[in-house]
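Peer 1: here is a sequence together with a model predicted from it:
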Amino acid sequence: MRPGRSSGAGAYELLLEAMEAGALPAGTRLREAELAERFGISRTPVREALKRLEAQGLVLHEPHHGAVVASLDYGQMTELYHMREVLEGTAAGLAATHATGTEMEILREMVERDRGLLEDPAALAATNRAFHRQIRLSARNRFLNTSLETMRISLALLARTTLAAPRRGAESVEEHAAIVDAIEARDAARAEEAARRHMRNAFKARIRLEHAGSEG
């Protein structure tokens, strides 16, 4: 059950989701009063949420600016994608062993649905997160799930989706399909390699996006 909007946990989820969606990009100043008004909640849960985000490294306090959304440098981004390749690959391999028939059907349905969202990168980014969450839940490893959920928090700082790049959305969906194919075949090695390849391609797309942004 999701926490109520008026709780500190609820405010935390609202702010984290806004970061993931690009509504609060890196460098954004975070004023309690403005955030409370924007999300229709009181300042107290906003204050609690900002403290939690700061403890996780997503919010920084800058001189003369106050709280701002943090950013990742190139080295941190590289480290993040390297670990994501390892963990997402492991999750897919375990899912090939442990996923139930129903979970496989859900994953296949997600892929088919996403083929209809190629013209909507924002919606595709949201369903992409849901797909990877379903993979890790199907892996049946609570420690791996916790690690990937922690990684999701850091990924929120990469708000601009690579799925808006030409052809990347379609490529990503077909990469998801390859992962599901391997899971349905109960081929753990192939599922892990498909997931790792997907992460490597996502990293390449991220690098291209960062270069395009610096040139703009």
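Peer 2: Here it is on my side, so go on.
Peer 1: CA only for contacts and neighbour counts going forward, please
Peer 2: OK.
Peer 1: got the buried residues for whichever helix in the chain runs longest?
Peer 2: Assignment by DSSP state H gives helix 188-215 as the longest helix of the chain. Across helix 188-215, burial judged by 16 or more other CA atoms under 10 Å covers 188-203, 205-207, 209.
Peer 1: just stretch 19-38 next, same as before
Peer 2: Going by 16+ other CA under 10 Å, stretch 19-38 has these buried residues: 19-22, 24-26, 29-32, 35-36.
Peer 1: now do the residue of the chain most remote from its centre against residue 29, distance only.
Peer 2: No residue in the chain has its C-alpha farther from the mean C-alpha position than residue 64, which lies at 30.8 Å (CA atoms, centre = their mean). Distance, residue 64 to residue 29, by CA to CA, to the nearest Å: 11 Å.
Peer 1: any idea how far residue 12 is from residue 89?
Peer 2: Residue 89 is 29 Å from residue 12, by CA to CA.
Peer 1: use this one as the comparison:
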Amino acid sequence: MQKDAYTLILEAIDTGLYRPGDRLVESELADRFGVSRTPIREALQRLETQSLLARDGRSLIVASLDHNQLSELYVVRSELEGLAARLAARHATREEVDVLKDMVAEDRVLVNDPVALSRANRRFHKQIHLASHNRYLVQQLDLVHRTMALMATTSLAAEGRGEGALSEHAAIVDAIEKRDEDRAYAALKTHISKAFTTRLKQDSLSNI
């Protein structure tokens, strides 16, 4: 299925092709993606409405998150992800649990590749969202994760964070498999909290 202009630009931001502060020009985007300028213009307007793009004079640039926005985002993400884990513990099918277990096992080979591990991490979280079997929660988490794309670096690049994250993933899946809703909720919230702590440390070092 052919991707629309909105999805193409969003994926370009998500993969780091365009980073916070980069200027997005209609004609250049149309040439890059082989799409006419009208759908590009509509996609840019939609991304601006979602606060993924910001105005810099007459130009549109990829937005960046300040400290307060980052904190607010992680508060919301923590609660929504925790709820997704709780509902997954209640509703996930045997097959969905097996997929999560396979992901944890297979992702261990990526521990020294932060970029690949970051992609795998997004797949893992998305699978938990789907296993919650709540379409409205999935929609809200999609919006949160789109905003996460505005972070220039991944917390998984920090030394030792990859191993820690995978251990946390294993604990989350174990709780979901055992249908322990409270433990699944707590394990995923702890996972997000540790990721946030790591990111704050990264930011403090980059500001020295």
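Peer 2: Arrived safely, thanks for sending. These numbers come from a predicted model, not from an experiment.
Peer 1: any idea how far the longest helix of the first structure is from the chain center?
Peer 2: 13 Å (CA atoms, centre = their mean, to the nearest Å).
Peer 1: same check, this time on stretch 27-45 of the second structure
Peer 2: The chain centre lies 24 Å from the centre of stretch 27-45 of the second structure; the measure is CA atoms, centre = their mean.
Peer 1: residue closest to the middle of the second structure?
Peer 2: Central residue of the second structure (CA atoms, centre = their mean): residue 145, at 3.7 Å.
Peer 1: aligned to that residue, what sits in the first structure?
Peer 2: Here residue 145 of the second structure is matched to residue 152 in the first structure, going by TM-score structural alignment.
Peer 1: related to what we said a few turns ago, between residue 89 and residue 12 of the first structure, which one's more packed in?
Peer 2: Shown here are residue 89 of the first structure and residue 12; by other CA atoms under 10 Å, residue 89 has more neighbours (27 against 22).
Peer 1: find the helix or strand that whichever residue in the second structure pairs up with the more buried one is a member of.
Peer 2: The equivalent of residue 89 of the first structure in the second structure is residue 82 (alignment by TM-score structural alignment). In the assignment (DSSP states H and E), residue 82 of the second structure maps to helix 67-91.
Peer 1: equivalent analysis for residue 128 of the second structure, please.
Peer 2: Assigned by DSSP H and E, residue 128 of the second structure falls in helix 114-131.
Peer 1: against the first structure, where does that helix fall?
Peer 2: With TM-score structural alignment as the criterion, helix 114-131 of the second structure aligns to 121-138.
Peer 1: give the buried residues for the matching stretch.
Peer 2: For stretch 121-138 of the first structure, burial by neighbour count (16+ other CA under 10 Å) applies to 121-122, 124-125, 127-128, 131-138.
Peer 1: equivalent analysis for stretch 77-88 of the first structure, please.
Peer 2: 77, 80, 81, 84, 85, 87, 88.
Peer 1: quick check: the nearest residue to the fourth one once chain neighbours are set aside vs residue 90 of the first structure, distance?
Peer 2: With CA to CA, 6 or more residues apart in numbering as the measure, residue 199 is the residue that lies nearest to residue 84 of the first structure, at 7.0 Å, once sequence neighbours are left out. For residue 199 of the first structure, the distance to residue 90 of the first structure under the criterion CA to CA works out to 12 Å.
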